[in-house]
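[1] Sharing a model prediction with you, sequence too.
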Amino acid sequence: MDLASARQQIQSSLARMDALYRRPVFDEWAILSAAPKPGILAYTGPRGESFRRELPGDAEPLRAMIAGRDLAEGDFEFATESSGTRFDACLKLGPASYLVCNHTARDMGQIRQDAKWLKAQAEFFALSEKFRADPLTF
């Protein structure tokens, strides 16, 4: 999958999650590249000015959770203890690329308290399967 298709798949899936949950599950997301050139490939959310600067600290809880694990494309993790601007979810999109998602005002514990989360979570799983079948390449 190319970057434009990945962005479209992510936007569509997150919109379906919001519809199933009846409010935004995540209010920001980014596609990050670890190699060949580390960086932010796409960002949507309220922190356009500060996102890049805050990225290392915001990624720390998820980075610690997946450290030492060999994630395959389509694998994901939720950080149930993250709060504020720290990322709530990570999905491996390709050999060296990741989707990070966050709700800047709520944490995964709060999101999961609503029973509608189960349907929204199924949509996130469907998104992960799209990248397992057709990983992001660039």
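    Perfect, thanks for sending it. Given the structure is predicted, the values throughout are model-derived calculations rather than measurements.

[2] Please count neighbours and contacts with C-alpha atoms only from this point.
    Noted.

[3] Could you count how many residues lie near the spatially closest residue to residue 135 that is not a sequence neighbour?
    Nearest residue to residue 135, sequence neighbours excluded (CA to CA, 6 or more residues apart in numbering): residue 94, at 4.7 Å. When neighbours are defined as other CA atoms under 10 Å, residue 94 has 21 of them.

[4] these two touch, right, residue 94 and residue 75?
    No: here residue 94 does not reach residue 75: they are 10.1 Å apart, not a contact under CA atoms under 8 Å.

[5] quick revisit: tell me the contacts of the residue nearest to residue 135?
    73, 131, 135, 136, 137 (CA atoms under 8 Å, 6 or more residues apart in numbering).

[6] What's the separation between it and residue 34?
    10 Å (CA to CA, to the nearest Å).

[7] Check residue 72 too.
    Applying CA to CA to residue 72 and residue 34 gives a distance of 14 Å.

[8] out of those two, which sits in the more crowded spot?
    residue 72 (15 against 12).

[9] To which secondary structure element type does the more buried one belong?
    coil (DSSP: H, G, I helix; E, B strand; the rest coil).

[10] what's the neighbour count on the nearest residue to it once chain neighbours are set aside?
    Leaving out its chain neighbours, the residue that sits closest to residue 72 by CA to CA, 6+ apart is residue 92, at 6.8 Å. Residues contacting residue 92 under the criterion other CA under 10 Å number 24.

[11] Okay, one more to line up with it:
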Amino acid sequence: MNQAAAADRIETALISLENAIGEPVFDEWALVEKNEGGWKLVEYGGSRKDDFLADFNDDIAALRGTLDPANTGIGDFAFSHEGHGTGFDAHMCVGENLFVLFNNTAKSTGEITSNPKWTSAQIHFTELLEAFIADPIS
């Protein structure tokens, strides 16, 4: 999958999640790449790109332990219940050294998952994950 197709897939999945749960699940996402020099922003969807970049090292803290490309394969994902505010809530590995970070800047993961519609809405997150497993970003 190329980056443009990936961005479209992500946006479509987030709209489906929002429609299923009745409110935004993630209001921000980013495709990031881990390389020798650190993290590189590849694509961003949200309303605070400059702040996202400025605060990246702090906001990634809750997921840092699960974002090691040496220990992560395509299709691996994680949620954090420590990602409050701009701290990232979830990620999925979508290509070699490529991850999509997800965030809800207004709610924590615990607040999102406490919505009774969350359980049935997860299918949209799973479908997105399966799309990247079948066709990783290259």
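    Yep, it's here. Everything numeric in this text was worked out from a predicted model, so none of it was measured.

[12] Quick check: TM-score for this pair?
    TM-score for the superposed chains, counting by TM-score structural alignment, normalised by the length of the first structure: 0.92, backed by 137 aligned residues with a CA RMSD of 1.7 Å.

[13] Can you show me the helices along the first structure?
    3-21, 51-66, 108-112, 117-133 (DSSP state H).

[14] residues of the first one that come out buried?
    Pointing back at helix 3-21 of the first structure there. For helix 3-21 of the first structure, the neighbour count (16 or more other CA atoms under 10 Å) marks 6, 7, 9, 10, 13, 14, 15, 16, 17, 18, 20, 21 as buried.

[15] The last one too?
    By neighbour count, and taking 16+ other CA under 10 Å as the criterion, the buried residues in helix 117-133 of the first structure are 117, 120, 121, 123, 124, 125, 127, 128, 129, 130, 131, 132.

[16] Closest one to residue 108 of the first structure out of these, please.
    residue 117 (9.9 Å; CA to CA).

[17] Just give the nearest non-adjacent residue to the closest one, would you?
    Using CA to CA, 6+ apart, the closest residue to residue 117 of the first structure is residue 21 (6.1 Å).

[18] now residue 74 of the second structure
    residue 93 (4.9 Å).

[19] what do we get in the first structure for that neighbour?
    Applying TM-score structural alignment, one finds that residue 93 of the second structure aligns to residue 92 in the first structure.

[20] residues touching the nearest residue to residue 98 of the first structure once chain neighbours are set aside, list them.
    Among residues not flanking residue 98 of the first structure along the chain, residue 92 sits closest, at 4.5 Å (CA to CA, 6+ apart). Residues near residue 92 of the first structure by CA under 8 Å, 6+ apart: 71, 72, 73, 74, 75, 76, 98, 99, 131.

[21] Could you tell me how far residue 92 of the first structure is located from residue 74 of the first structure?
    5 Å.

[22] Show me the common contact partners of these two, please.
    Common neighbours of residue 92 of the first structure and residue 74 (CA under 8 Å, 6+ apart) are residue 131.

[23] against the second structure, where does stretch 107-119 of the first structure fall?
    The aligned range for stretch 107-119 of the first structure is 108-120, by TM-score structural alignment.

[24] Report the buried residues of the matching stretch.
    Going by neighbour count (16+ other CA under 10 Å), the buried part of stretch 108-120 of the second structure is 108, 109, 112, 113, 118.

[25] hang on, the earlier thing: and the contacts of residue 92 of the first structure, which are buried?
    Buried among the contacts of residue 92 of the first structure by 16+ other CA under 10 Å: 73, 74, 75, 76, 98, 99, 131.

[26] and the last one, what does it touch?
    Taking CA under 8 Å, 6+ apart as the contact definition, residue 131 of the first structure lies against 1, 73, 74, 92, 93, 94.

[27] what about the third one, distance to residue 125 of the first structure?
    Read that as residue 74 of the first structure. Taking CA to CA, one finds residue 74 of the first structure at 9 Å from residue 125 of the first structure.

[28] Cool, thanks, signing off.
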